[in-house]
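K.L.:
coordinates only, no sequence provided:
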């Protein structure tokens, strides 16, 4: 964080200082909400959660080096007391962003946000110091905490923005106003909460509505291959730059193919030139993510060659997202268990099919949450797709939604033991331990609440007879 005195912070957030002997003392380390992340010079933000009250850790964090606590009540140690901690955190982030000389890039979409954010960050940091959202901390708490990690040296600030309703992204853009806004796609993630894809498009488009005009440097980067996203061009005063695989896209891919190991390769074409890319990530769906990142980098002045080199060197920065590990016995585990929606589930299955050419493939799948009335149809469709892609065996894990996955596979033509429904993660582990053989490829994917990452971890521990080589 840029250095700010406690007196200045109190003024910015409209708070009262308590037990602070010297208000000129500065916060010089990250602002954190987890007591385990406190460093000397930190400001600790005390949130009241369902199970834990951050105020209870006030003395502990000050002893660990925090200069003060941002709190909603006095805590007996140096504190800035405010009426609402979340509102105060947002106000502090807005103040810091205004002070920075950094270019703020924001992105949203129904699927691929975190993977694309990681690609953008890796491309831009090859050019200049870059701060970006860790993992998928893309809400009204995670976003300002990320912004507050920026320092005087930061030149690019890349922020992922999530939404669970109309107005959410508008609020986030008020906290951290972007100059460049990227919309990836409009899918069916959280459709049960939004009520339909048109409502999702309305919410995602709040990002481009918040951008400055083209004359002021605003740029909206839109997916030309998604009609609902492309239509957002009419909702912004910013310059519009299209990315996609069609000829009309300003930044596009030609000669898209997959390597023998399932990694995408293509010719990157930008208005400033073209260059070849071979990615380290797995699955053709990363081509669209890479094009989005390339469009951002092009807008910020990078050449096609610079962008292609950075994309070819980029890896996965966030855990449990197409995390590919090969066991010593030749079994490959693809841990994509962080989250799931219909679009990302289809992309993962296609990646599995590409990686498994000539090998036996397993899809260990669980519930996709928050689909509302679309849940039955979407789970059925994923089960059917597994069969169409010739996945060797579908293991559907969990309750009702998992049974719909298995039923879809059965109705598409799966029979015998090609698809099976098991009750929980441990049952899946037991099955796989008994049936996996060298050369098999196993995809593990479900919504975060299912916790299927435990299946991938157990399978890696099973095969850990010596070094496990992560690719």
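P.N.:
The structure has been received and is ready for your questions. Here the structure is a predicted model, which means the values were calculated and not measured. Residues are numbered from 1 along each chain as shown.

K.L.:
going forward, measure contacts and count neighbours with C-alpha atoms only.
P.N.:
Noted.

K.L.:
just the helices in the stretch 51-200 of the chain please.
P.N.:
Counting by DSSP state H, counting those that start in this stretch, one finds helices in the stretch 51-200 of the chain at the ranges 58-63, 85-99, 113-125, 142-147, 168-175, 191-194, 197-204.

K.L.:
okay, pairing it with this:
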């Protein structure tokens, strides 16, 4: 785009000469020649302070509230809003050229499903799918701006922390296919109730046109209840007999990976997943439904699902140390549903002992204490041999495990990551499998990395 086109799209000025030939970036450290640098304001630093660095790296211009003589600037009141408007203008142009956009939301499993779907679609055409969890008002526009005229499929992950958030993301890039995975307890403290979460997640299907497709998880009543809220065709997925796209004959191998028969219409195709955990079957079905809605054939979808690898970090990363201890790093985030899914995956892995190192789950509101206590009970029911609750906010997990009958010494509380590492260094032996999981704010991925380092060369 010319900088004149950029300025018109974002409503900024003045209009410098030049053309963006590279990418759009918000990080001055990643700027390359021809890029457009978006100077975002932050709590600690202002992106405008890095305009000279962006200029030195070859940026052609910047979107900023505070111009600098080092670089041509399009001045805007709100760089985040301007980023969204720029992405919207680019998306409208690409959609007119035939781009198929697929949006995914849900309380859990968004990133895993996005990773599966992106790999499946890539077998049918050029696909843009974001790394990690680029699912907010900054990450989603940046994902859109990674697409170009050669892109056939655009996969967007859509997160929400309140009503109107997903609707706003859909105004940046309206999907042709909308996938809703589940309605759980993530951010329950902010939404107030599961019904409130369902209202917010359903904004995705409300944004679809009559020519679009809503892919709904029939195994979740609140998701299935979104069907009347959309003008689009509804395609259901699930384990139930009535689902349009369903899994039959589900079985786990000795590495915790699921195989099943993908059934849709009169077609049956074998799938053998390479991601860990039975909960991935639901994610795979949602990805399959979206790919089918985008025009892929069932056999091709099944083959691509069977070839798809884990992509995003800290999500059921299974690593065996040299000393024979296996570390399962699922520490990117946590809510009650994803915790139970991770415990079920742990139970499916062969092990001498199963150890669950669990931190707190954030943003659960008034139900937080009860949910943590329930999690401890769930860990015992899943056959966990040792529960380690990390941090003051997680003590209820150990309390629940003890109340559920965990023997003395099999449910312990430690104050922080350092104490957890010290304990685990002493007790882990070859053949043990240790799951590490908590909400992102507690940083237990650092503990998982420490545990892997502790086993190096032993």
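P.N.:
Received it, and whenever you're ready, just let me know what you need. The shown structure was predicted, so the numbers you read here are calculated from the model rather than taken from an experiment.

K.L.:
circling back to that earlier point, tabulate the helices of the stretch 51-200 of structure 1 in a markdown table, adding columns for mean neighbour count and distance to residue 243 of structure 1.
P.N.:
Putting those into a markdown table (neighbours: other C-alpha atoms under 10 Å; distance: least, C-alpha to C-alpha, whole Å) gives the following:
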| stretch | mean neighbour count | distance to residue 243 of structure 1 |
| --- | --- | --- |
| helix 58-63 | 20 | 46 |
| helix 85-99 | 20 | 28 |
| helix 113-125 | 25 | 13 |
| helix 142-147 | 25 | 25 |
| helix 168-175 | 21 | 22 |
| helix 191-194 | 19 | 25 |
| helix 197-204 | 21 | 17 |
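
K.L.:
closest one to residue 349 of structure 1 among those helices?
P.N.:
helix 113-125 (16.6 Å; C-alpha to C-alpha).

K.L.:
residues contacting the aligned residue in structure 2 for residue 445 of structure 1?
P.N.:
Alignment note: residue 445 of structure 1 maps to residue 437 in structure 2; criterion TM-score structural alignment. Counting by C-alpha atoms under 8 Å, 6 or more residues apart in numbering, residue 437 of structure 2 makes contact with 329-334, 339, 356-359, 444-445.

K.L.:
which ones among these map onto helices?
P.N.:
339, 444, 445 (DSSP state H).

K.L.:
number of nearby residues for the second one?
P.N.:
This points to residue 444 of structure 2. Residue 444 of structure 2 has 26 neighbours, counted by other C-alpha atoms under 10 Å.

K.L.:
run a quick neighbour tally on the aligned partner of residue 70 of structure 1 in structure 2.
P.N.:
Here residue 70 of structure 1 is matched to residue 63 in structure 2, going by TM-score structural alignment. Residues lying near residue 63 of structure 2 (other C-alpha under 10 Å) number 31.

K.L.:
then the one 5 residues further on?
P.N.:
Residue 68 of structure 2 is flanked by 15 other residues according to other C-alpha under 10 Å.

K.L.:
go on, residue 254 of structure 2?
P.N.:
9.

K.L.:
state the distance from it to residue 351 of structure 2.
P.N.:
10 Å (C-alpha to C-alpha, to the nearest Å).

K.L.:
ranges for the strands of the stretch 301-450 of structure 2?
P.N.:
In the stretch 301-450 of structure 2, the strands defined using DSSP state E, counting those that start in this stretch lie at 317-320, 326-329, 354-358, 386-390, 411-414, 433-437.
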